[in-house]
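give me a 3D structure for the following:
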Amino acid sequence: MNILIANDDGVFAPGIQALAQALKPLGRVVIVAPESERSGFSSALTLDRPLRPIKIAEDVWAVNGTPADCVYLSMNGMFDFEFDLVVSGINSGANLGDDVLYSGTVGAAFEGRLMKQPAIAVSLAGANVRAYDKAEDYAQAAQWVHDFIAKGLPELPPRHIFNINIPDVDTIQGAQITYQGRRIQSKPITTQVDPRGRQVFWIGLAGEAVTDPAKNALNIQSDFFAVANGYVSITPIQMDATNYAVLDDLQQFLHSN
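Next up, the predicted model:
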C-alpha cells in the first residue's frame, strides 16, 4: 500500500513525523508537506506562483505551498505511482465542529478524497500539544491511527472523509462515531497600534463549544463531547454542503413570487 501523508503544521512538525513512523509497517509512506506552517488555509490552492517541491530525505518532500497543494501535486503527476490512502496530520490541536471550515489538515484530506482515494484527517486535541514537547502523545495518537487503518477502513460514500480527533490523555477510553459539533460566535478581534503607529488586528479566538443533545436513537454525540470525555472522535464529513431538507420549500418559494 502506498500512503501519502500531508499536514498544515509543516514538514518538520512532530505530528507528521510520528505518523510516518507509525504507518511504515503498512506500506510505503511518502511525506509531502508545506515547508512551513500553513494552518487555516482550508482547501486553498496556490494559483499565482509556481510550486517547487524539494526532496529533503528519502520519500520526504517540502513544498512552498498549502496543504491542499501538497496533495494535489502528489496525485497529479509528481510521482510515477498512485497512492492508495491519504492521511493528513497529525495536527497540533483539535479540529472539532466549525473548525473544519478553516482547517488545512481537513483541506488536505478533502483534496485526497476529490482524487477518489480514501482520506483521513487526524488531529491531536489538547491544550498543551502546541508546546511540541509531548512526543509520547503524538506517538500514542499515531499508533491509534495505525491500528485503525490496519483493521480495514469502513466504507464511505464518494467525496467523504473521516475527521478524527484524538484526545491528549494518558489513557484513551475508546472511540466514538460522532457528528460535527458547533461553536458559539468567535471571540472579538483585538486591535493594537504597532511601533510605527499603524493599527493592526488579531483575529479572535474560536468560540466555546455548544452543548447539543445526542442525535438519533443510537445516542450519537458530538465530536466535542467525545474528546472532552477521553474518546477518539470519528466524524464522517462530506464535500456536499447542500441542505437538501429545504430544497422543496425554497423551490416553492421561488415559483410563488
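
CA atoms for contacts and neighbours, from now on please.
Noted.

for residue 189, give its distance to residue 72.
Using CA to CA, to the nearest Å, we find residue 189 at a distance of 33 Å from residue 72.

neighbour-wise, which of the two wins?
residue 72 (18 against 10; other CA atoms under 10 Å).

for the more buried one, which non-adjacent residue is closest in space?
In space, residue 72 comes closest to residue 111 once its chain neighbours are excluded; the distance is 6.5 Å by CA to CA, 6 or more residues apart in numbering.

another one to check against the first:
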Amino acid sequence: MRILITNDDGINAPGLAVLERIARTLSEDVWVVAPETDQSGVAHALSLNDPLRLRDLGQNRFAVRGTPTDCVIMGVREIMRDAPDLVLSGVNRGGNLAEDVTYSGTVAGAIEGTILGIRSVALSQAYGWETRDNPSYEAAEHHAPALVEKLVSMQTPAGTLFNVNFPARAPDAVGGVEITAQGKRNPDSLYIDARTDGRGNPYYWLAFQRTEMDPAKGTDLHAIMNGNISVTPLRLDMTDHEFMRNLSDKLA
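Sure, this is the predicted structure:
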C-alpha cells in the first residue's frame, strides 16, 4: 500500500512526525508532502495566484510553499510516480470538530484526496486548555494504526472521507470508538480580540474562549468530551437533498 501523508501545521510539526510513524506501521511505501509553513485555517484553498515552490528533503519527504490542498495535488500529480492508495492528513494539533471541518486545512487534505479518487482519512489530536502549549499525541499514536487499518479495509462509498479525532487522554484512558455526526459549537466561543500597535493603529486577532457546552449525544463533540475517539464520515456532496425536494415543490 502506498501512502501519501500531509498536514496543515507544516513540515516541521510534531504531529506530522507522529503521522509518519503511524503510516509506517501500515506500509513501508510512505511519502510526505506537507506545507512549508503553518497553514491552519486555510480550509480547501488552492494557490492560483502564486507559484508552488517545492523543496526536496530526501527520503520521500517534500515541503511545498502552498496549502494542504496544493500538497496533495503536487504529491499525486507531480511527485509520486504512481498514485497512492491512501491519503492521511494530520495529526492536527487540536481537534477538528463540529464547524471546524469547514475551516480545517487538515480535513481539506483528506477532501482533496477524496476528490482525486483516493481513500482518505483526516486525523486530529484534541488537547485541553491546560495542555495547549505542549499537547500530547500519545492517544493518536497508540490508537490510530489499528483504527486506520480497519477504516481502509472497509468498502467506502465514493466521495466519502473519514474525520477522526482523538481525545486529550492517556492511551489507556480512552473509552472507545464512536461513529459520530458533525456537532455544533456555541458560536460565542469565537470572538474578536481588538488591539493597538506601537503607533496607536488598531489591529485584530480572531480568538477563542471557553464557553459552556452541552453537545448532543452522537456528535463528535460529545464523543471527545467523554473521552472517546470520534470517527465521522464526511461527504463531498454538500447538497441538502431533503430541502432541495421541498424547494422544488415551492418554486415549481
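
circling back: and the residue nearest to residue 72 of the first structure, what pairs with it in the second structure?
Using TM-score structural alignment, the equivalent of residue 111 of the first structure in the second structure is residue 112.

can I assume its match sits in a helix?
Yes. Applying DSSP: H, G, I helix; E, B strand; the rest coil, one finds residue 112 of the second structure inside a helix.

would you confirm that it contacts residue 72?
Yes. If you go by CA atoms under 8 Å, residue 112 of the second structure and residue 72 touch, sitting 6.7 Å apart.

same drill for the two, tell me which one is more crowded.
residue 72 (31 against 22).

with the first structure overlaid, report how far the host helix or strand of that one is off on average.
Element membership for residue 72 of the second structure, per DSSP states H and E: helix 68-74. With mean CA distance after the TM-score superposition for the first structure, helix 68-74 of the second structure departs from the first structure by a mean of 0.7 Å once superposed.

just checking, what packs against the very next helix or strand once past that helix?
Sequence-wise, the next helix or strand downstream of helix 68-74 of the second structure (DSSP H and E) is strand 86-93. Judged by 3 or more CA pairs under 8 Å, 6 or more residues apart in numbering; DSSP states H and E, the packing partners of strand 86-93 of the second structure are strand 2-6, helix 14-24, helix 105-115, strand 119-125.

who's in contact with strand 86-93 of the second structure?
1-9, 15-16, 18-19, 23, 106-107, 109-110, 113, 118-127, 135, 140, 152 (CA atoms under 8 Å, 6 or more residues apart in numbering).

center of the second structure - which residue?
Central residue of the second structure (CA atoms, centre = their mean): residue 106, 2.8 Å from the mean position.

contacting residues for that one?
Here residue 106 of the second structure is in contact with 6, 7, 8, 40, 43, 68, 89, 90, 92, 122, 123, 124 (CA under 8 Å, 6+ apart).

now the first one: how far from residue 27 of the second structure?
Distance, residue 6 of the second structure to residue 27 of the second structure, by CA to CA: 16 Å.

next: residue 104 of the second structure.
For residue 104 of the second structure relative to residue 27 of the second structure (CA to CA), the value is 26 Å.

out of these two, which sits in the busier spot?
Neighbour count, other CA under 10 Å: between residue 104 of the second structure and residue 27, residue 104 has more, with 24 against 11.

residues in contact with the more buried one?
8, 40, 41, 42, 43, 44, 96.

flag every buried residue along the top helix by length along the second structure.
Using DSSP state H, we find that the single longest helix of the second structure is helix 138-153. Using 16 or more other CA atoms under 10 Å as the test for burial, helix 138-153 of the second structure gives 138, 139, 140, 141, 143, 144, 145, 148, 151.

contact partners of it?
By CA under 8 Å, 6+ apart, helix 138-153 of the second structure touches 18-19, 21-23, 25-26, 86, 91, 119, 121, 123-125, 166-171, 174.
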